[in-house]
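Colleague: Generate a structure from the sequence data that follows.
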Amino acid sequence: MAAAQRQISPPPSHAAACPCGTPKTFASCCGRYLAGEAAPTAEVLMRSRYTAFTLQDEAYLLASWHASTRPASLDLHDAPQPKWLGLKIIAHATQDETHATVEFVARNKLAGRAQRLHEVSRFCV
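Modeller: So this is what the prediction gives:
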């Protein structure tokens, strides 16, 4: 758990655009979830987790990761790390009261090479 307590990247100013790609400010979008407010939907949780990756906020990522698949640590401060370029939500669906899916594409650049992560994630409440 020591890795989760490392210094995170400074968050954007409260008036800056949120890294998750919504037209909202960081403060009115993902900032409040990274500060402790519960995300109301799987899509919002996915957006806040993307933002946490951009800020290297290991503590938030580990806390919001389901225990059955959560790694012991993330080591986001080890070099090299990707530069996150954007998030696009393709689809989101609620299966029942406790499960939802979010299909997304997250773009980044690592060592000068552009990469895309296209995934369908399942969320449990």
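Colleague: only C-alpha atoms for contact and neighbour calcs from this point on.
Modeller: Fine.
Colleague: Just confirm residue 23 is within a strand.
Modeller: No. Per DSSP: H, G, I helix; E, B strand; the rest coil, residue 23 lies outside any strand segment and is coil.
Colleague: so how far is residue 86 from the residue lying closest to it once chain neighbours are set aside?
Modeller: Nearest non-adjacent residue to residue 23, counting by C-alpha to C-alpha, 6 or more residues apart in numbering: residue 17, 6.6 Å away. Applying C-alpha to C-alpha, to the nearest Å, one obtains 12 Å for the distance of residue 17 from residue 86.
Colleague: do residue 105 as well
Modeller: Taken as C-alpha to C-alpha, the span from residue 105 to residue 86 is 8 Å.
Colleague: Next: residue 96.
Modeller: Remark: distance between residue 96 and residue 86 (C-alpha to C-alpha) = 29 Å.
Colleague: Next, the structure of the following sequence, for comparison with the previous one:
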Amino acid sequence: MAHMSASAACPCGRVDAKKRPAAYADCCGRYVDHFGDAPAPDAEHLMRSRYSAFVLERADYLLTTWHPSTRPASLDFDEATKWLGLEVREHKATGADTAEVDFVARYRVQGKAVRLQERSRFVREDGRWYYVDGDQS
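Modeller: Okay, the predicted model is just below:
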């Protein structure tokens, strides 16, 4: 499991109004490191924080934010994977407590560039958002 300094640029790539990278502690870190106290406020924040958790190999956060109906028993990380960036293309509510996020995540495995595009589905239960599943294209 990788650790990140609080002031390091957040892996999710969010920038402020002046196009400066957001600090991890002010962006995804507040959710990944404090899920019990600070759930992500919407599906896009959850999507971004889950991407950061993949970068940091935080299986605890990924499993906790995965809906029980589709959650795997465990997660394994490929040490050869190097995450390169995230682009959120669309975030839309599909109901009072459901949403979709369309994103592209880029990574490299053993020198080969991979582009993962997915439309992910999320649901809010008891005030918390959870990843349900997604369609890759």
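Colleague: Tell me how they score on TM after superposing.
Modeller: For this chain pair, the superposition-based TM-score is 0.89 by TM-score structural alignment, normalised by the length of structure 1; 115 aligned residues with a C-alpha RMSD of 0.9 Å.
Colleague: so how many other residues sit close to residue 101 of structure 2?
Modeller: Residue 101 of structure 2 has 23 neighbouring residues, counting by other C-alpha atoms under 10 Å.
Colleague: Which helix or strand contains it?
Modeller: Counting by DSSP states H and E, the element that carries residue 101 of structure 2 is strand 98-109.
Colleague: Mean distance between that strand and structure 1 after superposition?
Modeller: Between strand 98-109 of structure 2 and the corresponding residues of structure 1, superposition yields a mean separation of 0.1 Å, by mean C-alpha distance after the TM-score superposition for structure 1.
Colleague: Pull out the buried positions in that strand.
Modeller: Neighbour counts over strand 98-109 of structure 2 (16 or more other C-alpha atoms under 10 Å) mark 98, 99, 100, 101, 102, 103, 104, 105, 106, 107 as buried.
Colleague: Counterpart of residue 55 of structure 2 over in structure 1?
Modeller: Counting by TM-score structural alignment, residue 55 of structure 2 corresponds to residue 54 in structure 1.
Colleague: hang on, that match in a helix?
Modeller: Yes. With three-state DSSP as the criterion, residue 54 of structure 1 is part of a helix.
Colleague: residues contacting it?
Modeller: Contacts here follow C-alpha atoms under 8 Å, 6 or more residues apart in numbering; on that basis residue 54 of structure 1 touches 19, 83, 84.
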